[in-house]
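In: Mind folding the following:
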Amino acid sequence: MGGPPLLTIRRAQRRFGRRVIFTDLDLDVPVGARLFLGGNNGSGKTTLLRCLSGTLTLSAGQATVGGHPVGSLPARRLTAVCLAPEQGLYEQLSARENVTLVARLRLPRRAVRAAVARVEAELDLAGYATVPVQRCSAGMRARVSIARALVAEPALLLLDEPGRSLDEPSRLLLWQALDRRPELTCVIASHLADDRDRCRSALTLPSRR
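Out: A predicted model of the protein is given here:
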């Protein structure tokens, strides 16, 4: 993959006790790349994404986002995470309030309203924007989670099985939103052939026993 790397991984390893999840990963992911992360269930895709997000530490090696160690404050500011697309929302808040909360934390106040309106339109949230997410279907919740990840225009987006709860029209909305952001670097763990076809590069993690 050509171009300057946004995400760099060097000799990365993660183990739980004696069980090695992945080891000796070396990778440069350029700005604007779409990297498909494949592998069987249990191969470590979610674990790797968690390590890149900073919610789990590497057992060995290192990874950086924009030159900053993953998990550091500068790296977190560049990174948006959607590891369980239909989970992790504030149940009592509406779809719009969930998205607005992230926007207020990460954007200047004057930019919040326009940013929220943009992702609402992109992911077709208007029909249930004011509905508490506890009353939303799994597919609706997934779209809210993706909107929340995109609202602050991150440099790196980590997606774990984004199509798990999305129907075909909703998956199209997701990819159209990504295509509008050519500078956004994405790492997408998925089992869907369509997701792989939309990515220019792929990394398949081997299964380990």
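In: from here on, contacts and neighbour counts on C-alpha atoms
Out: OK.
In: Just list the residues touching the closest residue in space to Gly54 that isn't next to it in sequence, thanks.
Out: Sequence neighbours aside, Gly71 is the residue nearest to Gly54 in space, at 3.7 Å (criterion: Cα to Cα, 6 or more residues apart in numbering). Counting by Cα atoms under 8 Å, 6 or more residues apart in numbering, Gly71 makes contact with 52-55.
In: give me that answer again for 7 Å
Out: Contacts for Gly71 (Cα atoms under 7 Å, 6 or more residues apart in numbering) come out as 53-55.
In: Looks to me like it is in a strand.
Out: No: per DSSP: H, G, I helix; E, B strand; the rest coil, Gly71 lies outside any strand segment and is coil.
In: helix, strand or coil for Pro206?
Out: Going by three-state DSSP: Pro206 is coil.
In: neighbours around it, how many?
Out: Using other Cα atoms under 10 Å, Pro206 has 15 other residues around it.
In: My read is that it contacts Ser43, right?
Out: Yes: between Pro206 and Ser43 there is a contact at 6.0 Å, judged by Cα atoms under 7 Å.
In: Please generate a structure for the following sequence too, so the two can be compared:
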Amino acid sequence: MSTPPVTDRADHPAIRVRGLEKSFKDLKVLRGVDVDVARGSIFALLGSNGAGKTTLVRILSTLLKADGGRAEVNGFDVASRGAEVRESISLTGQFAAVDEILTGRENLTMVARLRHLKDAGAIADRLLRRFSLTEAGARRVATYSGGMRRRLDIAMSLVGDPPVVFLDEPTTGLDPEARLEVWSAVKELAAAGTTVLLTTQYLDEAEHLADRIAILHEGRILVHGTLDELKRLLPPAKVEYVEKQPTLEDVFLSLVGTAANGEKR
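Out: Modelled structure (predicted):
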């Protein structure tokens, strides 16, 4: 199955949302959301639990119908051209959807075959290399660490090379080392040209990963922009000389090494 071509010009946003609304009975979850996501970028949707992040992702991935407004993904209207949208995207939920009985390679091969792709084994091997899982590829996923499972989950979402990937709170429940591994994988996605919409409630995650950030609160986008643009919304801090002390991240990385340079479990 091949990814459908983009129907609009190359500079058209990968994701465009205008006036999106959604209610569940008397509860208004989305109240007129507007947002654009540029192609090949990482866009972080930041908000607390219940802000409407997952509801927005479910609408964009055609799992849920909006009550009002309009949304396009890869140039296709999510309401009228759902099949093309689904061929253009991959969705990774809050918990890794991997088969623990199978090996890592078997998980990837299974997804490739379900997508009716040729050379499923070669696709699996390429993704194992890309996510530094080659040595673990022949092991059952039940033996994987949390970070390895999440990397495999993201690798499975890339079978078929979808141009748009939704990551719904991908580091929920992970330890610090596993979070860094996932962050590295997300950065590699965007570097390869994939558009990533990331939902998170972790401020440091949005700060480290996103090209642009939107803050969603009670179903509305309060602000959006680059990290520097959002910081300029507050008055500048008073500058005083303070001796810099190592941060907890500095201590952690000095002891265990980064996921990129150290040997992964």
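In: Please state their TM-score.
Out: The TM-score (TM-score structural alignment, normalised by the length of the first structure) is 0.86; 204 aligned residues with a Cα RMSD of 2.3 Å.
In: Among the contacts of Gly71 of the first structure, which one has the most neighbours?
Out: Tallying neighbours with other Cα under 10 Å puts Ser53 at the head of the contacts of Gly71 of the first structure, with 24 neighbours.
In: Give the equivalent position in the second structure for that residue.
Out: Using TM-score structural alignment, the partner of Ser53 of the first structure in the second structure is Ser61.
In: Please tell me how far the closest residue to its match other than its chain neighbours sits from Ser48 of the second structure.
Out: Spatial nearest neighbour of Ser61 of the second structure, chain neighbours left out: Arg86 (6.6 Å); criterion: Cα to Cα, 6+ apart. Arg86 of the second structure sits 27 Å away from Ser48 of the second structure, going by Cα to Cα, to the nearest Å.
In: If you count surrounding residues, which of the two has more?
Out: Arg86 (21 against 14).
In: What's the match for that one in the first structure?
Out: Match for Arg86 of the second structure (TM-score structural alignment): Arg76.
In: check which helix or strand covers that match.
Out: Remark: Arg76 of the first structure resides in helix 73-78, with elements defined by DSSP states H and E.
In: I'd like to know which elements that helix is packed against.
Out: Packing partners of helix 73-78 of the first structure (3 or more Cα pairs under 7 Å, 6 or more residues apart in numbering; DSSP states H and E): strand 68-69.
In: Please enumerate residues in contact with the strand it packs on?
Out: Under the contact criterion Cα under 7 Å, 6+ apart, strand 68-69 of the first structure has outside partners 63, 74-75.
In: By how much does it deviate from the second structure on average?
Out: For strand 68-69 of the first structure, the mean deviation from the second structure after alignment is 2.3 Å (mean Cα distance after the TM-score superposition for the first structure).
In: and the contacts of strand 68-69 of the first structure as TSV, adding neighbour count and distance to Arg198 of the first structure?
Out: Below are those laid out as TSV (neighbours: other Cα atoms under 10 Å; distance: Cα to Cα, whole Å):
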residue	neighbour count	distance to Arg198 of the first structure
Ala63	26	25
Pro74	14	29
Ala75	22	26
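In: residues making contact with stretch 132-148 of the first structure?
Out: Residues contacting stretch 132-148 of the first structure (Cα under 7 Å, 6+ apart): 82, 85-86, 91-95, 99, 102, 119-120, 123, 165-166.
In: Just the buried ones from these, in ChimeraX syntax?
Out: Selecting only the buried entries of these in ChimeraX, with 16 or more other Cα atoms under 10 Å as the criterion:
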select :82,85,86,93,94,95,99,102,119,120,123,165,166
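In: Can you tell me which of the contacts of stretch 132-148 of the first structure is nearest Asp24 of the first structure?
Out: Among these, Cys82 lies closest to Asp24 of the first structure (Cα to Cα), at 25.0 Å.
In: Isn't the closest one up against Glu161?
Out: No: counting by Cα under 7 Å, Cys82 of the first structure does not reach Glu161; the two are 8.9 Å apart.
In: in stretch 178-188 of the second structure, what counts as buried?
Out: Buried residues in stretch 178-188 of the second structure, counted by 16+ other Cα under 10 Å: 178-187.
In: before we move on, what about stretch 26-38 of the second structure?
Out: By neighbour count on 16+ other Cα under 10 Å, the buried set for stretch 26-38 of the second structure is 29-38.
In: quick one: which of those is nearest to Leu230 of the second structure?
Out: Val35 (15.6 Å).
In: which position in the first structure aligns with the closest one?
Out: Counting by TM-score structural alignment, the partner of Val35 of the second structure is Leu27.
In: isn't there a strand covering its match?
Out: Yes: the assignment for Leu27 of the first structure by three-state DSSP puts it in a strand.
In: What lines up with Leu128 of the second structure in the first structure?
Out: Looks like Leu128 of the second structure aligns to Glu120 there (TM-score structural alignment).
In: need the contact list for that match.
Out: Contacts of Glu120 of the first structure were listed using Cα under 7 Å, 6+ apart, and they are 126, 147.
In: On the three-state scheme, the spatially most central residue of the second structure is what?
Out: Geometric centre of the second structure, nearest residue: Leu167, 2.7 Å, by Cα atoms, centre = their mean. Three-state call for Leu167 of the second structure (three-state DSSP): strand.
In: Perfect, that will be all.
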